[in-house]
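1. Prediction below, plus the sequence it came from.
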Amino acid sequence: MGEGTPVGPHGYSADKQALLSRLRRVEGQIRGLQRMVDEDTYCIDVLTQISAATKALQAVAVGLLEDHLRHCVVRAAAEGDADPKIKEASAAIARLVRS
């Protein structure tokens, strides 16, 4: 974990099993990609599957970000110190946009 990263229940904790399930599906997609390359599948078909896996992972990231805003940022705002959490969320959004 990064320095200063809080440990404990996070916004996604309530939906942890659903999140893990989605990540396992992405993991399966990646294994499928490895198999496609191993089997010399046509490059455009591999690229299509890479796009699908990327979109699935981005959907997970957006869901985590939404949970972060809904729980962590709201909690910090209620405690009167939302600025660090807002900056943290903005940096995460910037990383997602660049990826």
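-> Received it, and whenever you're ready, just let me know what you need.

2. Please count neighbours and contacts with C-alpha atoms only from this point.
-> Noted.

3. residues making contact with stretch 35-53?
-> 26, 29, 30, 33 (C-alpha atoms under 8 Å, 6 or more residues apart in numbering).

4. okay, now residue 47: neighbour count?
-> When neighbours are defined as other C-alpha atoms under 10 Å, residue 47 has 12 of them.

5. rewinding a little: reformat the contacts of stretch 35-53 as JSON lines; add neighbour count, distance to residue 84 and secondary structure.
-> Formatted as JSON lines, these follow (neighbours: other C-alpha atoms under 10 Å; distance: C-alpha to C-alpha, whole Å; DSSP: H, G, I helix; E, B strand; the rest coil):
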{"residue": "26", "neighbour count": "19", "distance to residue 84": "31", "secondary structure": "helix"}
{"residue": "29", "neighbour count": "18", "distance to residue 84": "35", "secondary structure": "helix"}
{"residue": "30", "neighbour count": "16", "distance to residue 84": "35", "secondary structure": "helix"}
{"residue": "33", "neighbour count": "20", "distance to residue 84": "39", "secondary structure": "helix"}
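
6. Comparison target, given below:
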Amino acid sequence: MTGDTESIALVLNRLRRAQGQLAGVIAMIESGRDCKDVVTQLAAVSKALDRAGFKIVATGLRECITGAETGEKMSEAELEKLFLALA
């Protein structure tokens, strides 16, 4: 992924936060925590990953459309598939 330094830093922060939350979920399961607490924390991990994915797409959309990163433009079908992967 390329893009401006600030956007990349935001994505990395979100992914690190999700990584910490996931470690927390694993620890909760290992310690036998209540199902409701585990699912709530797991939902937070999922949301953090979704937000990171959307930020990556938003940041890289121009590159995807113009082919600036790879030299190849993405087709409309490829862009649609990329968005649907996050849906």
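-> Structure's in. What do you need? Since we're looking at a predicted model, the values are computed, not measured.

7. Could you check which residue of structure 1 pairs with residue 26 of structure 2?
-> Under the alignment (TM-score structural alignment), residue 26 of structure 2 pairs with residue 34 of structure 1.

8. tally of neighbours for that match?
-> 13.

9. would you turn the contacts of stretch 35-53 of structure 1 into JSON lines with distance to residue 18 of structure 1?
-> Converted to JSON lines, the contacts of stretch 35-53 of structure 1 look like this (distance: C-alpha to C-alpha, whole Å):
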{"residue": "26", "distance to residue 18 of structure 1": "13"}
{"residue": "29", "distance to residue 18 of structure 1": "17"}
{"residue": "30", "distance to residue 18 of structure 1": "19"}
{"residue": "33", "distance to residue 18 of structure 1": "23"}
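
10. For those, name the two members farthest from one another.
-> Maximum pairwise distance among those (C-alpha to C-alpha): 10.5 Å, between 26 and 33.

11. quick revisit: for the match of residue 26 of structure 2, pull up the helix or strand it's in.
-> helix 16-38 (DSSP states H and E).

12. Tell me which residues of stretch 72-85 of structure 2 come out buried.
-> Neighbour counts over stretch 72-85 of structure 2 (16 or more other C-alpha atoms under 10 Å) mark 74, 79 as buried.

13. can you check stretch 21-32 of structure 1 too?
-> Buried, per 16+ other C-alpha under 10 Å, within stretch 21-32 of structure 1: 22, 26, 29, 30, 32.

14. Also stretch 46-55 of structure 1?
-> Under 16+ other C-alpha under 10 Å, the buried positions of stretch 46-55 of structure 1 are 46, 49, 50, 53, 54.
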